[in-house]
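**Student:** got a predicted model here, sequence first, then my questions.
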Amino acid sequence: MTIAIIGAGMGGLALARVLHVHGIDAVVYEREPARGTRDQGGMLDIHSGQEALREAGLIDQFLAIARGAGQDIRLLEPDGTLLLQEDTLDDAPLLRPEVDRADLRALLLDSIPEHAVRWGHQFDSADNGVLRFVGGGSTTYDLLVGADGANSRVRALVTDARPAHIGHNAVELGIPDIDRTRPDLAAMVGRGNYWVLGDGMSLAAQRNGDGRVRVGLSFYNTAEDWFATSAIPFDDPPAARARLIDLFSGWDARFTELIAACDDTVVPRSISTLPVGLTWPSVPDVTLVGDAAHLMPPVGEGANMALLDGARLGLALAARPHDIPAAVEEYEREMFERTGAAARMSARIQDMLTSPGAARRMLAFFQPG
């Protein structure tokens, strides 16, 4: 088999690793020019994805870099009322540990041969078993796997579906080395996830393994062009923080102080998803994994589904090395069912976040009955 994987994210690398374990070569083509070119983002809550890491023979290495304390939860209302605080015991099982996305990606990259990843290769087009790259160059394939994320270009080879904005716009900020620079805020946020849910807005703070706290501000039921009309001057970080503090006026002063303490990294993010339960007629030589196949609201399922996609596609191909179309069809049948359920659950959580009384609704979700 000649397997070409587009994208060196969680799904594509998990696929390459599981194939490698089973003695099958694959090449990952990544548009980034080098391994450390781009910030990989914050922490990931890895739960069901641990199954994929077991299949990849990496579970022990994963548990060594996972943060059990990242399972801690604090849930508050905008007036400062603490609704829920769950602190993880030191000997608690790692059911939903947090891990730095960059660390997990590094673990996966280090687990496959160096030559299996071709950096600086951006997908341009593919047909009749020929893959072409932007700027020239081509290669052949028996199976092309789109692991190229939310804005996948491979997706168009199997479906006309495109991501649609869901009325959610977010701004990402951060406080570096918070234990040293702001120990008061570090104590407030705690070791894991800190959520303040209001009507139409939320603030989330997440402890990262490198000492940085990532702060996410979400604005729900907003238009796709909301950033253009919000008067947030993203090219002037201090002024952007001041405008964001204005938008959170009326909230407890501790929360706006958290925004004020952030550095000059101020990144707007417009949230889109693919249709819940998306499927397509199986194509013998092309398939998708991860966000390319089932982009969901960012509520903790995406990376887990991507890892499982990669592992299970790898296992299907290993079981049917001489019948790629059958392996693809088997993988897609299971993936559609599994990720459809995850997408429906993610949509329900997103609905809780965007509805009045979000904090109390989320409390009931965490403590049913």
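**Tutor:** Alright, I've got the coordinates. Numbering: from 1, shown residues only.
**Student:** going forward, measure contacts and count neighbours with C-alpha atoms only.
**Tutor:** Fine.
**Student:** now do the end-to-end distance for stretch 89-101.
**Tutor:** 23 Å (CA to CA, to the nearest Å).
**Student:** ok, residues contacting that stretch?
**Tutor:** 40-47, 63, 65-71, 208-209 (CA atoms under 8 Å, 6 or more residues apart in numbering).
**Student:** now Leu197: how far from Gly174?
**Tutor:** Leu197 is 18 Å from Gly174, where distance means CA to CA.
**Student:** could you do Leu157 as well?
**Tutor:** Separation of Leu157 from Gly174 (CA to CA) stands at 38 Å.
**Student:** which one's more surrounded, the two?
**Tutor:** Neighbours were counted for Leu157 and for Gly174 using other CA atoms under 10 Å; Gly174 has more, 23 against 16.
**Student:** surely Ala327 is within a strand?
**Tutor:** No. Read with DSSP: H, G, I helix; E, B strand; the rest coil, Ala327 is helix and lies in no strand.
**Student:** for it, give me its contacts.
**Tutor:** Shown in contact with Ala327 (CA under 8 Å, 6+ apart): 313, 316-317, 319-320.
**Student:** over to Ala316?
**Tutor:** 327-328, 330-331.
**Student:** other SSEs contacting whatever helix or strand Tyr194 lives in?
**Tutor:** Assessed by DSSP states H and E, Tyr194 sits inside strand 193-197. Packing partners of strand 193-197 (3 or more CA pairs under 8 Å, 6 or more residues apart in numbering; DSSP states H and E): strand 73-76, strand 201-207, helix 358-366.
**Student:** one more structure, for comparison:
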Amino acid sequence: MPSSSTLASSTVDIAVVGGGLSGLVLARTLQEHGVASTVYELDATADARRQGGLLDLHVESGQAALRTAGLYERFRRLTRPQAEAMRVMDKAGTVFIDQAADDGSGEGGRPEIDRTELRALLLDSLHPGRVVWDHKLSRARRLDDGRFELVFADGSRRTADLLIGADGAWSRVRPLVSDASPEYAGISYVDFRVTDAPAKVPASAALVGTGSLFALSDNKNIGGHGGRDLHLGAMLRTPEDWIETRGVDWSDVAAVRACLLAEFADWTPALTDLIRHCDDEITARRVHALPIGHAWPRVPGVTLVGDAAHLMSPFAGEGANAAMYDARELALALIEHGADVESALHQYETAMFPRATDAARKSARGLDLCFADDSPRGLVEFFDRMSAHAAPSH
């Protein structure tokens, strides 16, 4: 079997479309084995836009990817142990689960890290020039010689022997292997933040706590991450066109607040005050997912990782972890098989499809547990079963 040095010394031109977590983990892991790749990212610069809130990285997936990439110790220095706490409550503020944070001294758990800091860690670990900024892919096509041409929004073109789509939900690489498109998952959410919450809304900040919040009732959710600066979402099970038909100018912050307060009118003020006093940057979105079990026949020279391959709802915490693990497994397969790229892609996809299907099922189940007529009962019972299963027997 060819060694990694075969690929490192070959002339295989590897293009990774997308500079999110999966694309950067892939580039970093290949780099660790002397294999060069080029990441094309649509953002103009590393700090062009906010990257999201906290992520909990799982031992078997996200953490494993960082270990393989040689970044685990640096990652641990950036984690926030207090953010591992979790509270599940209803609209009255009645707390059903109050899980304390880990003390931060262990190697396990699901340590929380700011997504922006994790991306910066990955970017800083790459050789200069590895990421090509301000390159939004418009289309990709296979050339007559089997290589790929990438056409970017600015009109520039590049070619590659191996094309990896790490370009997220609305991937421009996906059509090369699959006709599938993301489908509306039934949930609309309005993303908002509360900066310096203990000073602005002390009672609300105390109720939310330092970690994850699930405030659930009546197919609605105010949830996200606590701490000093809260990153939250007001989420509802709605028709797909709710954002357009609700009659709200989403650029009018006062109108958006009024809309949300009407939707959550019978919720405790300790929760609705989070909306009343949130920052002025508010964004309405929809949750989408690819069909569970999304797969494709082997297509020479191209594959997908992360959301491009298996976009799922965020209600099981699997998305980023699955994406990073995809990148790890693809990189290791390429290194193992050397210049035999097709064997590497076959090995990667054969293992990834069932793994992603399992994660997508968990995510869909998590959505249904959070958004139900009698929530949070289902989620509380789920965590109770998990706790019972994990408890040592005597």
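**Tutor:** Thanks, I have it. Quantities reported herein were computed from a predicted structural model and do not represent experimental measurements.
**Student:** can you tell me which of the contacts of Ala316 of the first structure is nearest Gly190 of the first structure?
**Tutor:** Tyr331 (40.3 Å; CA to CA).
**Student:** so how many other residues sit close to the nearest residue to Ala323 of the second structure once chain neighbours are set aside?
**Tutor:** With CA to CA, 6 or more residues apart in numbering as the criterion, Ala323 of the second structure has its nearest non-adjacent residue at 3.7 Å, and that residue is Gly306. Per other CA under 10 Å, the neighbour tally for Gly306 of the second structure reads 27.
**Student:** for the closest residue to Asp179 of the first structure other than its chain neighbours, give its distance to Glu172 of the first structure.
**Tutor:** In space, and not counting its chain neighbours, Asp179 of the first structure is closest to Ala186: 5.6 Å by CA to CA, 6+ apart. Ala186 of the first structure sits 18 Å away from Glu172 of the first structure, going by CA to CA.
**Student:** strands of the stretch 51-200 of the first structure, start to end?
**Tutor:** 73-76, 82-86, 98-100, 117-119, 123-127, 130-133, 138-140, 143-146, 164-175, 193-197 (DSSP state E, counting those that start in this stretch).
**Student:** what residues does the fourth one touch?
**Tutor:** Contacts with strand 117-119 of the first structure, where a contact means CA under 8 Å, 6+ apart, come from 8, 27-35.
**Student:** if you set the cut-off to 7 Å instead, what comes out?
**Tutor:** For strand 117-119 of the first structure, contacts defined as CA atoms under 7 Å, 6 or more residues apart in numbering pick out 27-34.
**Student:** possible to save these as CSV with neighbour count and distance to Asp87 of the first structure?
**Tutor:** Formatted as CSV, these follow (neighbours: other CA atoms under 10 Å; distance: CA to CA, whole Å):
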residue, neighbour count, distance to Asp87 of the first structure
Val27, 20, 42
Val28, 23, 40
Tyr29, 23, 41
Glu30, 23, 39
Arg31, 17, 40
Glu32, 16, 38
Pro33, 13, 41
Ala34, 12, 38
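**Student:** tell me the one of those residues nearest Ala239 of the first structure?
**Tutor:** Nearest to Ala239 of the first structure among these, with distances taken as CA to CA, is Glu32, at 31.3 Å.
**Student:** residue in the second structure matching that closest one?
**Tutor:** Aligning on TM-score structural alignment places Glu32 of the first structure opposite Asp43 in the second structure.
**Student:** in the second structure, what stretch matches the strand holding Tyr194 of the first structure?
**Tutor:** So strand 193-197 of the first structure sits over residues 212-216 in the second structure, by TM-score structural alignment.
**Student:** also stretch 244-257 of the first structure?
**Tutor:** Aligned by TM-score structural alignment, stretch 244-257 of the first structure corresponds to residues 260-273 of the second structure.
**Student:** that stretch: which residues count as buried?
**Tutor:** Residues 260-261, 264, 267, 269-273 are the ones in stretch 260-273 of the second structure that count as buried (16 or more other CA atoms under 10 Å).
**Student:** cool, stretch 81-94 of the first structure as well?
**Tutor:** 84, 88, 94.
**Student:** re the thing from before, the strand holding Tyr194 of the first structure vs helix 358-366, what angle?
**Tutor:** Angle, strand 193-197 of the first structure to helix 358-366, by axes from the mean of the first three to the mean of the last three CA atoms, to 10 degrees: 130 degrees.
**Student:** before we move on, back to that, what's the first-to-last distance across the match of stretch 244-257 of the first structure?
**Tutor:** Stretch 260-273 of the second structure stretches 11 Å from its first residue to its last (CA to CA).
**Student:** for that stretch, which outside residues touch it?
**Tutor:** If you take CA under 7 Å, 6+ apart as the criterion, stretch 260-273 of the second structure is touched by 91-93, 203-204.
**Student:** same thing with stretch 262-274 of the first structure?
**Tutor:** Around stretch 262-274 of the first structure, the neighbours that count as contacts under CA under 7 Å, 6+ apart are 162-166, 168-175, 234, 237, 294-297.
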